[in-house]
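[1] I need the structure of the sequence given here:
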Amino acid sequence: MVSQMPEIDTALVNRRLAEIKLLADELKEILDMGLEKFLSDSYVRDAAKYKLLVAIEAAISICNHIAVRVAKEVPGSYSECFIILGRSGVISEELAKKLAEMAKFRNMLVHVYWKIDDRKVYEIIGRDLSDLDRFIDEVRAYLGQG
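    Reported below is the predicted structural model:
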């Protein structure tokens, strides 16, 4: 008997997408405070890092869920997961590469947090936050919701 892979749990994916959207909006508010406030306030910096980490985790959760069901592959790493989605046409390959780099940055936030340059965090949020918005749009489009 051939076992069939479960379908995409759109309710789960939509909850995670909403979480990413909320966190991205909150990160935009932190950016609007400016670099000086960001660097001078440890609570703002810590909040930004945590929100970025959780947003990336939510994207990874979606990625793993879809990769197993659509590509029928179990990713060997968080960054590989996005590459799989790109290769499978769930998201663009260009976006997949950017999100793979974001997943690597997530690993740095978790495992070598003491080496993270706060200016770099602010720069990454300013430069790469739109990639999370694109991820939301492209996943929704793939699911026929956008």
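
[2] Going by C-alpha atoms from here, please, whenever you check contacts or count neighbours.
    OK.

[3] residues contacting the most centrally placed residue in the chain?
    Centroid-nearest residue in the chain, with CA atoms, centre = their mean: I56, separated by 3.2 Å. Listed by CA atoms under 8 Å, 6 or more residues apart in numbering, the contact partners of I56 are I20, M102, A103, R106.

[4] how close does it sit to V44?
    Separation of I56 from V44 (CA to CA, to the nearest Å) stands at 18 Å.

[5] next one: L12
    Counting by CA to CA - L12 and V44 are separated by 29 Å.

[6] Look at the two and report which has more neighbours.
    V44 (17 against 13; other CA atoms under 10 Å).

[7] Quick check, that one in contact with M33.
    No. The pair V44 / M33 is not scored as a contact, 9.3 Å apart, by CA atoms under 8 Å.

[8] Also this sequence, please, to line up against the first:
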Amino acid sequence: MLVEALIALCYHIARNAYGVRPETPVRTFSVLVEKGLMNAWEFEELVKLVRLRNLLIHRYWVVDDRRVYDSVRKDFKAVREFLERVKRELGF
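    Here you go, the predicted model:
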């Protein structure tokens, strides 16, 4: 899943590039904002993706299928911009 890969990438960056060991995905994203690798808009969008992932995994019986469908159809511009910056600035 896209969100799992993003979380793993962000943990890897926080640990290896910045020497920080955050305990949650949201805190990991916060570290990247503090270090200037992620902007506030990307942070908000990635947090929304993590929340959707958590809903799908932990409370799937209350999932609004339309919400999931709309999320999948949306342009993942924040994800693409963040990944391009990681590639450009860190060479990943």
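
[9] Just give the closest residue to G86 of the first structure, not the sequence neighbours.
    Sequence neighbours aside, E93 is the residue nearest to G86 of the first structure in space, at 4.3 Å (criterion: CA to CA, 6 or more residues apart in numbering).

[10] What residue in the second structure is paired with that neighbour?
    Counting by TM-score structural alignment, E93 of the first structure lines up with A40 in the second structure.

[11] Any idea how many residues pack against I136 of the first structure?
    I136 of the first structure - counted by other CA under 10 Å - has 22 other residues nearby.

[12] what's the counterpart of it in the second structure?
    Match for I136 of the first structure (TM-score structural alignment): L83.

[13] With N107 of the first structure instead?
    By TM-score structural alignment, N107 of the first structure lines up with N54.

[14] Show me what R45 of the first structure aligns to in the second structure.
    With TM-score structural alignment as the criterion, R45 of the first structure matches nothing.

[15] the helices in the first structure, which residues?
    Along the first structure, counting by DSSP state H, helices occupy 10-33, 35-40, 42-66, 78-87, 93-111, 118-142.

[16] so the first one corresponds to what in the second structure?
    The counterpart of helix 10-33 of the first structure in the second structure, counting by TM-score structural alignment, does not exist; no residue aligns.

[17] and for that helix, what are the contacting residues?
    38, 44, 48, 51-52, 54-56, 58-59, 61-62, 122, 125-126, 129, 132-133, 136, 143.

[18] The last one too?
    By CA under 8 Å, 6+ apart, the residues outside helix 118-142 of the first structure that reach it are 17, 20-21, 24, 27-28, 31, 35, 38-39, 45, 49, 52, 59, 90-92, 95, 98-99, 146.

[19] Please pick the buried ones from those residues.
    17, 20-21, 24, 27-28, 31, 38, 45, 49, 52, 59, 90-92, 95, 98-99 (16 or more other CA atoms under 10 Å).
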